[in-house]
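Participant: Okay, sequence plus prediction incoming.
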Amino acid sequence: MVKKKTGGTKEEESIVLEYLTKANRPYSATDVFNNLHAKYTKSTIVKILDKLIDDELVFSKTYGKTIIYSIKQNEEESPSEKDMEKMEKSINELNQELEVLLEENKKLEQTMTQLTAKPTTTEAQQLVEKAKLKNEEMRKKLNDLKSGTVLIPSEKRKRINEEYTRNRDLWKKRRRLFNDIFKTVTENYPGNPKELKEQLGVEEDPVPLEKDPLE
């Protein structure tokens, strides 16, 4: 036995039927849902309309992906063939308008997604300010380089000078110690001390570190 479809309550079916009767024009389930100000859920509206079709109080017709519902007319109130053609033409036009609106809505949603992905005006202003500060900083460095200005911070320069002085003093001390030892060793050397240095691979440091080159 085929189970009979159930819609909403009798009261809900009566309200939907009364609305379609008073409107006396075709509507989609969404139209009925909206025109009743979302009094019932859309799924409930669809069930009620299907139940009214089973009760032969309403008929439906499919146009593309849209199902249109309309109240059944009494024989004496049945529209003429001309009226039916006019009604069908109106429905087709409405469906075309619906397709256009859906396409426009899709484009608007895509545009909205793109806009929300971009920085806001405030964020853009902040980025511009950061770029200006960075640009000014780079411009100053460039001007300093062009003018020959030393870019090394004073603390770092001081640390480098101290390290240089320490290494220079150590070098002077070791060089003096080597010269004293070499002089003592070669004091009674029969050959040329300079040639001995060359044979031993000892090279004189050409850099005059006895004096600070920065002084």
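Facilitator: On my side now, so go ahead. Predicted, not measured: the structure shown is a model, and the values here were computed from it.
Participant: C-alpha only now, for contacts and for neighbours.
Facilitator: Noted.
Participant: If we go by neighbour counts, what in stretch 16-29 is buried?
Facilitator: 16-17, 19-21, 26-29 (16 or more other Cα atoms under 10 Å).
Participant: then this one, side by side with the first:
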Amino acid sequence: MVLKEQKKNSKISQEEGKIIVSDYLKKEFRPYSATDLVLNLHSRISKSNMTKILEELVEDKEICVKSYGKNSFYFYKAISFDSNYKTECEAKRDMNKLLKEESEILENELTEVNKSLCLHISKFFIQ
């Protein structure tokens, strides 16, 4: 009984709380409200502390929030695209196009070499 009371009364620092909540959201990979998170973490973090932690994580852009009326749901941000994403995609498309053109040129050269080889072989056997 004493252990349970000590666990409930033990305080978790803000940084430890951020790590716990972030890891939990990443592991579960689904949206939760602040109340759900408090319950799922077995009240290791108080609701007021949870709200502060969630706001900090949203500010740090580690998690996202979606509000529906008075309810807010927090979820782990799976994919983050940086500002260079579009330029990188365009550069890769251009590189892909160049490689396809080069591949076609090399295939044409290969067919020409095969044709000339066949001609030389046929001349050798005909003589």
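Facilitator: Great, that's in hand. What you see is a predicted model, and the numbers here were worked out from it, not measured in a lab.
Participant: still on that earlier bit, please flag which of the buried residues of stretch 16-29 of the first structure sit within helices.
Facilitator: Mapping these onto helices (DSSP state H) picks out 16-17, 19-21, 29.
Participant: from these, which two are the most distant?
Facilitator: Using Cα to Cα, those span at most 14.9 Å, a distance reached by Thr21 and Ala29.
Participant: Glu102 of the second structure versus the corresponding residue of the second structure for Lys22 of the first structure, what's the distance?
Facilitator: Taking TM-score structural alignment, Lys22 of the first structure has Lys27 as its aligned residue in the second structure. When Cα to Cα, to the nearest Å is the yardstick, Lys27 of the second structure and Glu102 of the second structure sit 45 Å from each other.
Participant: do Val113 of the second structure as well
Facilitator: From Val113 of the second structure across to Glu102 of the second structure, the span is 16 Å (Cα to Cα).
Participant: What are the boundaries of the helices in the second structure?
Facilitator: Using DSSP H, helices in the second structure cover 2-9, 14-28, 34-40, 47-59, 85-126.
Participant: Which residue lies nearest the spatial centre of the first structure?
Facilitator: Ala117 (4.8 Å; Cα atoms, centre = their mean).
Participant: Looking for the alignment partner of that residue in the second structure.
Facilitator: So, by TM-score structural alignment, Ala117 of the first structure is left unmatched.
Participant: I'd like to know how far Ala117 of the first structure sits from Lys107 of the first structure.
Facilitator: 15 Å.
Participant: What count of nearby residues applies to Leu37 of the second structure?
Facilitator: 23 (other Cα atoms under 10 Å).
Participant: Need the counterpart of it in the first structure.
Facilitator: Alignment note (TM-score structural alignment): Leu37 of the second structure maps to Val32 of the first structure.
Participant: for its match, what are its contacts?
Facilitator: Each residue near Val32 of the first structure by Cα atoms under 8 Å, 6 or more residues apart in numbering is listed here: 16, 45.
Participant: 10 Å instead, please
Facilitator: The contact partners of Val32 of the first structure, by Cα atoms under 10 Å, 6 or more residues apart in numbering, come to 16, 19-20, 26, 38-40, 42, 45-46, 49, 69.
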